[in-house]
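> Generate a structure from the sequence data that follows.
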Amino acid sequence: MKKLLVPSLMLLAACATPLETCKQSAVKDLRIVQALIEDTKATIDRGYAVQTETRTVIYTNFCIGTGIGHDSRFNFCNYSHPVTTKTPVAVDLDQEKRKLISLQQKEMELKRSSRLQEQKCELQHPPSA
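Below you'll find the model as predicted:
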């Protein structure tokens, strides 16, 4: 039962109505700016930024052949694995504060335009009864 439940829920989540899709599109930029505001606030509170870097590391291991023909011996196998590191980075806090003010102003503009766009979505895609 549980094996069927998870894929079914994932399938239902992917089935957004045209109204939901339109509304999600209307607030996309607003959500991005809000995430940037939260990140900038965290940077100001910490006093430094955190730079995230992901790189791929190649590991070598022993593996067994396929077993087809004479390929049943031990071999070396390489596989890649992503490794993420976080490094503290110095920032200009005054510049971060100016950036925060700018982002907050942009957020207010986007809130207004998002509300208008959501209203247009409701007019274009009336809910079915």
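
> hey, let's count contacts and neighbours off CA atoms from now on
Noted.

> can you give me the strands for this protein?
With strands called from DSSP state E, the chain shows them at 49-64, 74-89.

> Please identify the buried residues of the lengthiest helix in the chain?
Scanning the chain for the longest helix, with DSSP state H as the assignment, gives helix 93-124. Neighbour counts over helix 93-124 (16 or more other C-alpha atoms under 10 Å) mark 93, 96, 99-100, 103-104, 107, 110-111, 114, 117-118, 120-121 as buried.

> For that helix, name the packing helices and strands.
helix 18-26, helix 28-46 (3 or more C-alpha pairs under 8 Å, 6 or more residues apart in numbering; DSSP states H and E).

> Try it again at 6 Å.
Applying 3 or more C-alpha pairs under 6 Å, 6 or more residues apart in numbering; DSSP states H and E, one finds that helix 93-124 makes contact with helix 18-26.

> Another sequence for comparison is provided below:
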Amino acid sequence: MRIALILTLLALAACASPQERCVRNATRELATVNRLIEETETNLARGYTYVVEPVPYRFGVSYCTGRVNHVHACGRHETEYRRRAVAIDGALEQRKLDTLRARQKDLLTKARPAIEACGVPVIGS
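You can find the predicted model right below:
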């Protein structure tokens, strides 16, 4: 089932027109900056952010070999990842947001000619 889903998604991705691929390539960094702006605004609104931390744990029983070639039971180590809320420095986040917005403006200016070169009219230009 998982392989079928992956193949379907790959087929759909291949269906993008050359024009769509051109625009996506021209605006890739802008899309990243837009996501970071949204995330930073959310963090400022709630006053904290989330960090993802690895948490090691023992899972099940495996068979291991020792130094003298005997087999014994031992635990298998796995890593789980958990989100944890962390307070933010509001002033620092605001400076980060201001920097991201300035970068967004710069990228928009640079993206317009690239998008137009893809054959897509840019609204508001």
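
> what about stretch 104-122 of structure 1, distance to the chain center?
Stretch 104-122 of structure 1 has its C-alpha centroid displaced from the chain centroid by 22 Å (C-alpha atoms, centre = their mean, to the nearest Å).

> ok, average deviation of that stretch from structure 2?
Its match in structure 2 and stretch 104-122 of structure 1 itself, once the structures are fitted together, sit a mean 1.8 Å apart by mean C-alpha distance after the TM-score superposition for structure 1.

> what range in structure 2 does that stretch sit on?
Aligning stretch 104-122 of structure 1 against structure 2 (TM-score structural alignment) gives residues 101-119.

> Run through who's touching that stretch.
The contact list for stretch 101-119 of structure 2, computed with C-alpha atoms under 6 Å, 6 or more residues apart in numbering, reads 19, 22-23, 26.

> and those, which are buried?
Counted by 16+ other C-alpha under 10 Å, those give 22-23, 26 as buried.

> and which of the residues you listed is nearest Ala87 of structure 2?
The closest of these to Ala87 of structure 2 turns out to be Ala26 (C-alpha to C-alpha; 35.3 Å).

> Relative to Ala111 of structure 2, how far out is that closest one?
6 Å (C-alpha to C-alpha, to the nearest Å).

> go on, Gly60 of structure 2?
The spacing between Gly60 of structure 2 and Ala111 of structure 2, counted by C-alpha to C-alpha, is 52 Å.
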